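Undergrad: fold the following.
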Amino acid sequence: MRRILRAALLTTTLTAAASVVVCTPADAAEPHYNLTPAFIAYTDATQPKTTTFYPTGDLPVGTNTLIDQKVHKTRVYFGFDINGVQRARLSSSHLVLSDRSSDCTKPKSLYAQPTNEFTANNTWQKPPKAAGSAVRPVFEGSGCLQRVTFDLTAGLDKALAVKSSRLWVEVAVPDVDESRPAFGQWLGQNDFHLQIELTNKPPDKPVKTRYDSALCSAGTHYSASDFTVYADQSDPDTNPSDGLKSEIEYWPAADPAHRTAVTTFQGSGGDGVFGFGSIPGRTLAEGAYAWHARTYDGRAYSPWSADCAFVIDRTAPNVPTVSSVEFPENPPAPTGGPAVEGTFVVGPNGSTDVVGYRYGGRFGGTYVAANPDGTATFKYRPLGVGPQTLTVTAYDRAGNSAQKQYQMNVRDVSVSAWSIAQVPDPASSGVIVTMHFTSQVGSGLTRVRYSADGGEVRTATFGADGIVDAPLPALRMGEHELTWTGLDDSGTEYYTVTSYFFVVDEPSVESDGVYPIEGSGGGVGQEGVFTVSPFNVHGAQSVEYSTSQDSTHVLVPVDADGKARIHWTPAESGSTYFYVAVRYADGAISTYHSFSVTVN
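TA: A predicted model of the protein is given here:
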């Protein structure tokens, strides 16, 4: 079966095998190049004028009778693409084969020899000329499946010197043993490699050591978070490029011998390649630390980078001090104003590592860096008047913070006004409206000047609570305009305001119960009585009314008791709406009062 299999594997193929270049990871210390043949052929003394190109399967070398029961004597030729290999860096080159002879006790006798290019004209009778000395192999292992290695360093160096694109190699049994079947060999299928080792220079010392967002410096602090450190890498060996790997370790400043390595990863960016790893800041005790990095290319280490210091600090700074001339803290009286921009000076309150402050709202605001002494100055305009809180947060180098709630009282020189009472004027048919004026206590306003509808200007004095209730001249029903302004003791006016309010003097109405207001009762032809009471009885002469059933305005005189009685007999059932107003002797008419009743 072995003989039949090998006969089948020696069929000729017309397709060239592709050259495969494998640059193995440098950290595994593999050869820089591990080349498979771009060309394979063998010649046979039994067919001296033909060549078998690109055979598949195990390759026979020397004398063998296992192919087709005939005696064959064969030699094998390989071509390896060596473009790109730097002669100046060449350290060694080895052809590696495997011996798959079935008889593990057979003696071994092989050689490998560089040759000139193997062309289509080369055969057993016309072999390519030798291009270097024959090299005897080193056999590794014993018995079957031995590893066979030939040192072709000199041959490769010569090929590179003449700028050959391929290294051509003949593998055969030496003449003295080539005709002896005992020395025939079989070379393992697809197990032919040219391994090239180059001289290696160690990687460069890592540079640009840095943290997540800052270059390495003695001022880097962290509180309660893990953080990533980085180191840029480079290597003088660039063809082929070594696969680089970082080593990063950190240690307490007080115990440099206690070093801890971190798991590292590789990255690349605009500056090239870099290594990085995470330092577990969350679990480290407070104190000073340092870290450094070095690079490994699989064969040599770079020098360690410069040490990078960092500090783990979980202690918050002191609550900052805050002061302002325009807006002092908790003043006895309001200061400044909503349009006033105050200057605020903040300080570290004894802390030595404050780097900045944030001021404004409780959960946000504007950041300002601290001066070398830890102080800072900023401008701020309060968001409102009266009691206001300015939040100032101090931050140390590790991001720890302390917050100050600064209480201000912002001066408000505005006056608010609204109606609190409307009563009949006993001297006329009008209405006396009382306005409620309020100002900020301590604002400096002592009086309010006001007028209604551009008429008489009056002045009222605020009480100690900043409040005064003041009447307006008698007014008729409807919309009216009120204008007012606050004054201080010097008579300075602040913020004139104009607003509008309504005077309502509609009468009230009561039912005798036959037809309840907003209710139902009585019946068609049954009389009911509604008593109308004017809001202001002074000068009231009559009441006029109309209904939704009869729009005619009916006048009813006011009785001696100041009230008018409407006697009403419905002519139909259902809902009826009443519209009632009072007429006065001076010709005025009150606000209309409306209501409904339902006739059963």
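Undergrad: CA atoms for contacts and neighbours, from now on please.
TA: Fine.
Undergrad: now the strands: where do they sit in the stretch 451-600 of the chain?
TA: For the stretch 451-600 of the chain, the strands defined by DSSP state E, counting those that start in this stretch occupy 457-461, 467-471, 478-488, 493-503, 508-511, 520-521, 528-533, 540-547, 554-557, 564-568, 574-584, 593-599.
Undergrad: deepest-packed of the ones you listed, please.
TA: Comparing the strands of the stretch 451-600 of the chain by mean neighbour count (mean count of other Cα atoms under 10 Å), strand 540-547 ranks first with a mean of 21.
Undergrad: for comparison, sequence B:
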Amino acid sequence: MTLRRSLTLLAVALGVALTGTDGAMAAAGTAGQQRSAVTLPATSWGYVDSAAPATAYFKPSGSLPIGTWDNTPHLQRSYVDFDLSSLRGAPFTTVLLSAGETHYVSCDGRATEVWRTSAYTQQSTWRNRPAERTRVASRGADGTCLDNDATFDVTTAVRDAVDHKVRHLTLGFRVAEAHEADPAFYRLIEAPPTLRVVNNAPPATPADLRANDEPCAKDGTGAMASRRLKLSAQVSDPDGDFTSGQFTWWPVAAPSQRHTGTGSGSSAAAYPDTSALADGTYAWEVYAQDSWGAKSSTVGPCRFTVDRTDPKAPAVLSATYPANAEGGGVGVAGQFTFSPNGSTDVVRYDYNFGAGTREIAAGPDGKATVSFTPTANGWQSVVVRAWDRAGNLSLSTYYSFIVKETRPTVTSDRYPPRGGPDGGIGVPGVFRFAPGMPNVVAYDYRLDDGAPATVRAGQDGVAEVTITPATGGDHVLFVRSTDASGATSPDREYRFLVDASPVVSGPENVDLGTSATYTATPRMPDVVEYDYWFASAESTKWTVKANAGGTTTLPVEFTSADQNLLRVQARDASGGLSPVTEKRLSLKTWRPEIGHEGDIATEGRAATFTFTTPMPNAVEFEYWLTADPATRWTVPVSGNTARVSYTPPKIGDYEMLVRAKNTAGVWSATDNLTWTVTNDPAVTSKEFQANARVFPGTFTFEARQPGAVAFEYSLDWGPFQQIAAQDGRAVLPWTPPLPPEGSASHDLRVRTVTAGNVSSQEKTYYFSVLSAPYVSSKEYPESEWSGGAGVPGTFTFTPGMPGIVSYTYSVRDDGGAVTAESTVPADSSGAGTMTWTPPDRGIYSVIVRGNTADGTRSGGIGYSVYVN
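TA: This next block holds a predicted model:
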């Protein structure tokens, strides 16, 4: 391809047009054009290796290495070359070198550098590697272990090369010199790297500047701020790039004291910490910046003012209800005036008379007035707080006052508020009115929506009236008093209940299988009969006639355990029904107890259940399963117990219920027992439990599936193997392998199988194996305070794996410092000992590993020593 052809293609990709005849490029659009990008491929790449100083690795397949890949001096550096001729005359703002990582050794081991070097060719080797000229980019550890999309900004190097008409640019990758010999910093990068050339338009100038949602104020105080301050602006980018607002603010009186903040998104916002700002007026401005670093013009300055001084607690005044004194009365409205108490910028108040907080705006003088009408007498209060322009809140003012009680009091012996046993429909009752203010001469009263009436008061201001309720239910008697001057009190609302349901009397504690008699007395006129029933059997009702006085007796037999709520209803001569009276009974239901003996959880194995009853004269138990309630069995009572056997036919969840019956045929309440039946085998091992060691042992299997002929087992999710069952049992010998990291967790899955190849449920047996030795000491038992400084102790090491010939140990204090370290031989049994004398009181750790003849090391173990 000719140079002219390649330039044309690049110009199309970058959104530029060729002009003239020399291949120069110029921008094709305006400043608002969209961002353009093109990727330049590498023309050559490769690496050099100090271990092969005369070998060239030109355009190798696979990734490019940097650093030392093992513990020997074996340094590797990589290089990539780009042809920049297509960029001459083309506009660009950013150039990124894409070199994604494909391998790492340590998350913290990154110290990658990019250098501009002399040319890399097919003849480049370690011995004649490219000369490093300028470091153009670097990257260290940043919390990511492997960055598949790693990039380096090489804009400066590319622009310099283009400006000096350098056609080929070679960039070298290496690990920083301080870490280049450390294998932990070794990394591989994808090959070949590429250059991403970007021409980016700057963001638009920010718009709609606001402080605490108030438009930009060029002068004056601007928005007021106390503990909350939000600076915001609308930002955008013609390329659609992620864009942020960069905010700056400073005291108007001290422009050099600048603070900055950043907000992202189209509605960018910064939140200055007002606690770090002194009270006063501030200026602020903002510019937009996109993800490529391009900036817009700066807009501003605007203003805001910080005011973190709280207003004073407000003053409260009321003529009708003076502070801490009696005034007004129930139903008498009073005016309460709130004033700023010396503060100059109060704009509103919140207040609460005990029924929720409300707000009211302050007038130009900082005052506000509210009206309150008490509905109860006695001590009351209002809590008031003041708010200033900046949102500062004052302390609360508690204003207490006493509301006079001017309403009369109303009482009635026959008709108390919640009703009484002597009242009822058509039953007259006396209501007594007593004064709540002086010189009462009369009372006006009205029952519900009835006609009003008046009664004169006696010399003591008291009056009595007789009222006969014509209907049952809730009623309201409205009463107000009038004094000698003609002044009236607010209404007293006396609410009372006329209970028309019958009064039912009789025993409340009863026994199942007995009988009782209850008496029903009417609370409505012309009662001729009663219906009564139990709530548990609404369809079974009994009816009895009433005597001339409307009273009757109710015979009841307790034959069911759910007869604990008796309901009674009266009926008058016209067929009208009273409300229902409910009498709750404490019924002794003689509930039996069900228990079991031995194993009841194995499929096909007979289980024994025991029944015990407290019921007098019990003769029989009936029992059944919830899953099959139609099939029931009985067993006679012997004394007060019985024993039955039941064999679960299959695995699953079971529930058994039982009840007792007496000689009269009355059934008790039921008891229940739930259990789960399984058929998975039992697995046990003496040797292989938590923290076993690397020595042979056995597992014992015991079948719980009827007809099991063999066991199938799988170790660590390997294939299942089979072992025959002998009388339902089998023993599996096993020698654990040496754990690769000193310890290993294992799981053994076991199931049984019948001759018909039916498998049982699976049992999983979990255990772990360690290769670490055991440690013991008579003088210093583990984690127990013992011995003392200067008191020697003997520590015995026994093997946790075969072939141990010696032990290496160290003793560390609680700060981690090593106080003793050595290797001791093992005897013919594999045991070894060492003697150690603590230098001081404290907590120490004895850390031990075993060694075999071929140099294999066991896992380590720590033994805590508490020295008195």
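Undergrad: got a TM-score for the pair?
TA: The TM-score (TM-score structural alignment, normalised by the length of the first structure) is 0.42; 327 aligned residues with a Cα RMSD of 5.6 Å.
Undergrad: now the strands of the stretch 451-600 of the first structure in CSV, with distance to Lys379 of the first structure?
TA: What follows is those, written out as CSV (distance: least, Cα to Cα, whole Å):
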stretch, distance to Lys379 of the first structure
strand 457-461, 36
strand 467-471, 33
strand 478-488, 28
strand 493-503, 25
strand 508-511, 60
strand 520-521, 70
strand 528-533, 63
strand 540-547, 64
strand 554-557, 71
strand 564-568, 69
strand 574-584, 61
strand 593-599, 58
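Undergrad: between these, which one is closest to Leu95 of the first structure.
TA: Ranking the strands of the stretch 451-600 of the first structure by proximity to Leu95 of the first structure (Cα to Cα) places strand 493-503 first, at 100.3 Å.
Undergrad: and that closest one with strand 478-488, angle?
TA: 160 degrees (axes from the mean of the first three to the mean of the last three Cα atoms, to 10 degrees).
Undergrad: give me the helices and strands touching strand 493-503 of the first structure, please.
TA: strand 478-488 (3 or more Cα pairs under 8 Å, 6 or more residues apart in numbering; DSSP states H and E).
Undergrad: give me the helices and strands touching the strand it packs on, please.
TA: strand 445-452, strand 493-503.
Undergrad: could you give me the buried positions within stretch 861-868 of the second structure?
TA: Using 16 or more other Cα atoms under 10 Å as the test for burial, stretch 861-868 of the second structure gives 861-867.
Undergrad: rewinding a little: indicate which one of the helices and strands packed on strand 478-488 of the first structure is closest to Thr153 of the first structure.
TA: Closest to Thr153 of the first structure of these, according to Cα to Cα: strand 493-503, at 99.7 Å.
Undergrad: and the angle for that closest one with strand 445-452?
TA: Using the same axes, to 10 degrees, strand 493-503 of the first structure lies at 40 degrees relative to strand 445-452.
Undergrad: is Ala7 of the first structure in a helix, a strand, or coil?
TA: helix (DSSP: H, G, I helix; E, B strand; the rest coil).
Undergrad: neighbours around it, how many?
TA: 15 (other Cα atoms under 10 Å).
Undergrad: next: Ala27 of the second structure.
TA: Count around Ala27 of the second structure with other Cα under 10 Å applied: 18.
Undergrad: ignoring the adjacent residues along the chain, who's closest to Val580 of the first structure?
TA: Tyr545 (4.5 Å; Cα to Cα, 6 or more residues apart in numbering).
Undergrad: that older thread, of all the helices and strands packed on strand 478-488 of the first structure, which one is nearest Ser511 of the first structure?
TA: Of all these, strand 493-503 comes closest under Cα to Cα, at 25.6 Å.
Undergrad: dump the helices and strands packed on strand 478-488 of the first structure into JSON lines; add distance to Glu481 of the first structure as well.
TA: Formatted as JSON lines, these follow (distance: least, Cα to Cα, whole Å):
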{"stretch": "strand 445-452", "distance to Glu481 of the first structure": "6"}
{"stretch": "strand 493-503", "distance to Glu481 of the first structure": "5"}
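Undergrad: out of the ones you listed, nearest to Leu160 of the first structure?
TA: Of all those, strand 493-503 sits nearest to Leu160 of the first structure, with 96.2 Å by Cα to Cα.
Undergrad: quick one: list the elements packing against the longest helix anywhere in the second structure.
TA: Secondary structure of the second structure per DSSP state H: the longest helix is helix 3-14. Other helices and strands packing on helix 3-14 of the second structure, by 3+ Cα pairs under 8 Å, 6+ apart, are strand 16-18, strand 36-40.
Undergrad: so the residue nearest to Val580 of the first structure sits against Leu555, correct?
TA: Yes. With contact defined as Cα atoms under 8 Å, Tyr545 of the first structure reaches Leu555; the gap is 6.7 Å.
Undergrad: ok, for Arg643 of the second structure, nearest residue in space, not its chain neighbours?
TA: Nearest residue to Arg643 of the second structure, sequence neighbours excluded (Cα to Cα, 6+ apart): Thr610, at 4.6 Å.
Undergrad: wait, Ser575 of the first structure
TA: Counting by Cα to Cα, 6+ apart, Thr598 is the residue found nearest to Ser575 of the first structure once chain neighbours are left out, at 4.2 Å.
Undergrad: distance of that neighbour from Arg147 of the first structure?
TA: Thr598 of the first structure sits at a distance of 119 Å from Arg147 of the first structure (criterion: Cα to Cα, to the nearest Å).
Undergrad: would you map the helices across the second structure?
TA: With DSSP H as the criterion, the second structure has helices at 3-14, 155-163.
Undergrad: tabulate those (TSV), appending distance to Ser371 of the second structure and mean neighbour count.
TA: Shown next, in TSV, are the helices of the second structure (distance: least, Cα to Cα, whole Å; neighbours: other Cα atoms under 10 Å):
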stretch	distance to Ser371 of the second structure	mean neighbour count
helix 3-14	73	16
helix 155-163	73	17
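Undergrad: out of these, which gets nearest to Ala37 of the second structure?
TA: helix 3-14 (5.9 Å).
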